[in-house]
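Visitor: Pasting a predicted model and its sequence here:
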Amino acid sequence: MPHPDADDLAPERRFRDKPVSFVRRSGRMTDAQEGAWEHLAPHYVIDVERDAAATSIRPGTVIDPVAVFGRDARRVVEIGSGQGHAIVNAALAHPDTDFIAVEVFRAGLARTMLDADRVGARNLRLVEANAPEVLEHLLPAESIDELWIFFPDPWHKSKHNKRRLVAPPFPPLAARALTGGGLLRLATDWEDYALQMREVMRGADDFAPAFEGEWAPRFEGRVMTAFERKGLAKGRDIRDLVYRRADRT
C-alpha cells in the first residue's frame, strides 16, 4: 500500500469518528482498468451497502459466502491486497479455496480483476471497503479460515502510528470473523511495526502464537512481490507472524 500524505485524509475523516488506516486514492484509471470495472466487476466485486463514507459498510449488512461463491469451501481473506499479486497467485494455486481481497485503492482492485481474469482465477472476489468494517459488518461470524495482512501501511511517522491497522482494537474484529482454529498471518518490513504487531497479539486473549521463537518462518504461500523485493533491497528484514484463533466452545 502507498505511504500516505496526512493531508489526503480529509475525504474520509469528514464522516468518521475514528481514524482510518488508509488514504483513499481515486486517481484516474487506465482504459484497461475502467474496462475491468465495466466488464469484470459483475463477477468479481461484491456489491455492498454503504454507510456515510465512500468506503464504509452499513452496519447490519452481511454477505452469505456460499451464495457469493456458489459453494461452501475453505475461505481466505486478504486485507490490503494492493494490486492483487499475492491473492491472485494463491487463488490460482488453490482452486478448492475461496479468496476475498479487501482494498480501498480502486485501481489496484481493477488490476487484480484483470490479472485474475487473464489466468482464469474465478474463485476470487473483491471488496472495496475499510477493512475493520468488513470484519465487523460484512463477513459472517466464524466464516473465514485464514486472514492475511501482508505489508500494511506502516504509518512510519510517530504522530501517525495511531492509524496502524494492527492495534488493540483489531484482534477482536479478526477473532469474530475467524473460525475456531483459524489463522491470522501478518508480515511487514518495518521493524517497529512488527514489534507492535507482536505486542498487540500478545495481549489478545482469543489468539495464541502458531510459531516458536521470536518470529514465524516466511509464509510459503505468499508469493514474492515487487513490494517485498523493494523492502529487501533497502536492507529491511521481512518479519512474519502467525496466530491461531482459539477453539470456540
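Guide: Thanks, I have the structure now. Numbers count the residues shown, from 1 in each chain.

Visitor: going forward, measure contacts and count neighbours with C-alpha atoms only.
Guide: Will do.

Visitor: Tell me how far stretch 82-96 lies from the chain's centre.
Guide: Put simply, stretch 82-96 sits 13 Å off its chain's centre (C-alpha atoms, centre = their mean, to the nearest Å).

Visitor: cool, stretch 73-80 as well?
Guide: For stretch 73-80, the distance to the chain centre is 8 Å (C-alpha atoms, centre = their mean).

Visitor: And for stretch 16-31?
Guide: Using C-alpha atoms, centre = their mean, the offset of stretch 16-31 from its chain centre is 14 Å.

Visitor: Tell me which residues of stretch 79-94 come out buried.
Guide: Under the neighbour-count criterion of 16 or more other C-alpha atoms under 10 Å, stretch 79-94 has 79-92 buried.

Visitor: hey, where'd the strands end up in the chain?
Guide: Here the chain has its strands, by DSSP state E, at 74-79, 97-103, 124-128, 144-150, 178-188, 207-209, 239-245.

Visitor: Can you tell me which helices and strands the first one packs against?
Guide: Applying 3 or more C-alpha pairs under 8 Å, 6 or more residues apart in numbering; DSSP states H and E, one finds that strand 74-79 makes contact with strand 97-103, strand 144-150.

Visitor: what's the spacing between Ile79 and Lys159?
Guide: As defined by C-alpha to C-alpha, to the nearest Å, Ile79 lies at a distance of 23 Å from Lys159.

Visitor: before we move on, what about Gly221?
Guide: According to C-alpha to C-alpha, Gly221 and Lys159 sit 34 Å apart.

Visitor: try Lys230
Guide: 25 Å.

Visitor: Neighbour count: the two, which is higher?
Guide: Set Lys230 next to Lys159 and count neighbours by other C-alpha atoms under 10 Å: Lys230 wins out with 12 against 8.

Visitor: here comes the other one, which I'd like you to weigh against the first:
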Amino acid sequence: MTEPTSTPEQPLEHRRTIKSFVMRAGRTTLGQQRGIELGWPKFGLELSDGLRDFDQVFGRQAPRTFEIGFGMGHSTLEMAAAAPEQDFIGVEVHKPGVGALLSGLLSQNLQNVRVYSCDALEVLRECVADASLDRVLLFFPDPWHKSRHHKRRIVQPAFAELIRQKLKVGGVLHMATDWQPYAEHMLEVLSAAPGYRNLATDGAYVPRPAERPVTKFERRGERLGHGVWDLKFQRVD
C-alpha cells in the first residue's frame, strides 16, 4: 500500500494507516438485519461518542473484556452466557457478524455485551480509558500469510503497547491462532514488548484455556490435524 502524500490539510500524524482487515461485501440475511435494527439501539455503541465510562454504560462495576474481531459472534455469546457477572465489549467491522451477534443477544436475553462496528484499534484509542480493561481477546485474526502482507498483521509492537496501556496492571492479553508462523510472530512481538509477562510456564504457548470456546472451524481443523496456539501475556507494569 502506498502512503498518501502529506499536505498542510493532512499532517504526518494523520496519514492513513495500514489496516489489518479488508472490508468484505458479505450478504446480510434477514435475521441479521433484524438483529441490527432491533439490537443496535440497545447494545450498539458509536466511535463518535468518544471516551466512555463503561461502568455507566453497563450500569455496574464488573470485570471487563474487550474482544477484537468477534466474527459471527458465536464465541462472544458463549462466553457472555457462561459469565453473566462479567461485561464484554465486542468489535467487528463486518455487518453480517454484527447482525448475528445482536440477534443472539436478543434471543438469549443477554445484558452483559456491548458492540462497536468499526476498527477496534480506533475504539481502543478513542473510547477506552487507560488501565480500564481486565482482558483483551484476539482470536484467529487474519494471519496475512504472504511476506509482503506481514505489515498488515494486527500484532505489531505498536499494538502491544496500545493494549498494555488499556489493560489494568494484572490484566491479560489472550491471543489464539491456527497458523504457526503467526503464532511465532505473536510470541516474538509480545516477548520483546515492555511491561508484559508470558503466562506460559515454558515461555511459549499456554494450553487451550477452558474459557475460550472451541469453534466449528477449530474442530474441523483438529480433525484435519491442524494445530491451534494460545498465548497469554499479563501486564506487569
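Guide: Noted; the coordinates are in hand. Please read these numbers as outputs of a predicted model, since none were measured by experiment.

Visitor: Got a TM-score for the two of them?
Guide: In this superposition the chains share a TM-score of 0.90, using TM-score structural alignment, normalised by the length of structure 2; 224 aligned residues with a C-alpha RMSD of 1.6 Å.

Visitor: would you turn the helices and strands packed on strand 74-79 of structure 1 into a markdown table with mean neighbour count and distance to Arg111 of structure 1?
Guide: Listed next are these as a markdown table, based on neighbours: other C-alpha atoms under 10 Å; distance: least, C-alpha to C-alpha, whole Å:
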| stretch | mean neighbour count | distance to Arg111 of structure 1 |
| --- | --- | --- |
| strand 97-103 | 24 | 12 |
| strand 144-150 | 22 | 18 |
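
Visitor: okay, those in TSV with distance to Arg25 of structure 1 next?
Guide: As requested, those are exported to TSV (distance: least, C-alpha to C-alpha, whole Å):
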stretch	distance to Arg25 of structure 1
strand 97-103	11
strand 144-150	19
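
Visitor: what's stretch 62-78 of structure 2 aligned against in structure 1?
Guide: Residues 73-89 of structure 1 are matched to stretch 62-78 of structure 2 when aligned by TM-score structural alignment.

Visitor: Now do the end-to-end distance for the matching stretch.
Guide: End-to-end distance for stretch 73-89 of structure 1, by C-alpha to C-alpha: 18 Å.

Visitor: what's the answer for stretch 94-107 of structure 1, then?
Guide: Stretch 94-107 of structure 1 end-to-end distance (C-alpha to C-alpha) = 25 Å.

Visitor: quick one: contacts of it?
Guide: Applying C-alpha atoms under 8 Å, 6 or more residues apart in numbering, the external contacts of stretch 94-107 of structure 1 come out as 22, 24-27, 29, 33, 55, 69, 73-84, 87, 91, 109, 121, 123-131, 134.

Visitor: what sits against the most centrally placed residue in structure 2?
Guide: Nearest residue to the geometric centre of structure 2 (C-alpha atoms, centre = their mean): Ile68, 1.0 Å. Residues near Ile68 of structure 2 by C-alpha under 8 Å, 6+ apart: 90-92, 120, 136-139.

Visitor: again, only this time at 6 Å
Guide: 91, 120, 138 (C-alpha atoms under 6 Å, 6 or more residues apart in numbering).

Visitor: mind putting those in TSV, distance to Val206 of structure 2 included?
Guide: Converted to TSV, those look like this (distance: C-alpha to C-alpha, whole Å):
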residue	distance to Val206 of structure 2
Val91	25
Ala120	25
Leu138	15
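
Visitor: Run these past structure 1 and keep the common ones.
Guide: With both residues aligned by TM-score structural alignment, their matches' C-alpha atoms under 6 Å, the contacts of the contacts of Ile68 of structure 2 that structure 1 also has are 91, 138.

Visitor: how far away is the residue mapped onto Val102 of structure 1 from structure 2 from Gly97 of structure 2?
Guide: Taking TM-score structural alignment, Val102 of structure 1 has Val91 as its aligned residue in structure 2. Distance, Val91 of structure 2 to Gly97 of structure 2, using C-alpha to C-alpha: 10 Å.

Visitor: Please apply the same query to Gly227 of structure 2.
Guide: 25 Å.

Visitor: who has more neighbours, those two?
Guide: Set side by side, Gly227 of structure 2 and Gly97 show more neighbours around Gly97, with 23 against 13, by other C-alpha under 10 Å.

Visitor: There's contact between that one and Phe70 in this structure, I believe.
Guide: No - using C-alpha atoms under 6 Å, Gly97 of structure 2 makes no contact with Phe70, being 7.6 Å away.

Visitor: any idea where the helices of structure 1 begin and end?
Guide: 10-13, 31-39, 41-44, 65-69, 85-93, 106-119, 131-133, 170-177, 191-202, 226-233 (DSSP state H).

Visitor: In CSV: those, plus distance to Arg245 of structure 1.
Guide: Formatted as CSV, the helices of structure 1 follow (distance: least, C-alpha to C-alpha, whole Å):
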stretch, distance to Arg245 of structure 1
helix 10-13, 31
helix 31-39, 35
helix 41-44, 28
helix 65-69, 20
helix 85-93, 21
helix 106-119, 28
helix 131-133, 17
helix 170-177, 6
helix 191-202, 11
helix 226-233, 26
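
Visitor: and Leu184 of structure 1, which of those is closest to it?
Guide: Closest approach to Leu184 of structure 1 among the helices of structure 1 (C-alpha to C-alpha): helix 170-177, 7.8 Å.

Visitor: how far is the closest one from where the chain is centred?
Guide: Between the centre of helix 170-177 of structure 1 and the centre of its chain there are 13 Å (C-alpha atoms, centre = their mean).
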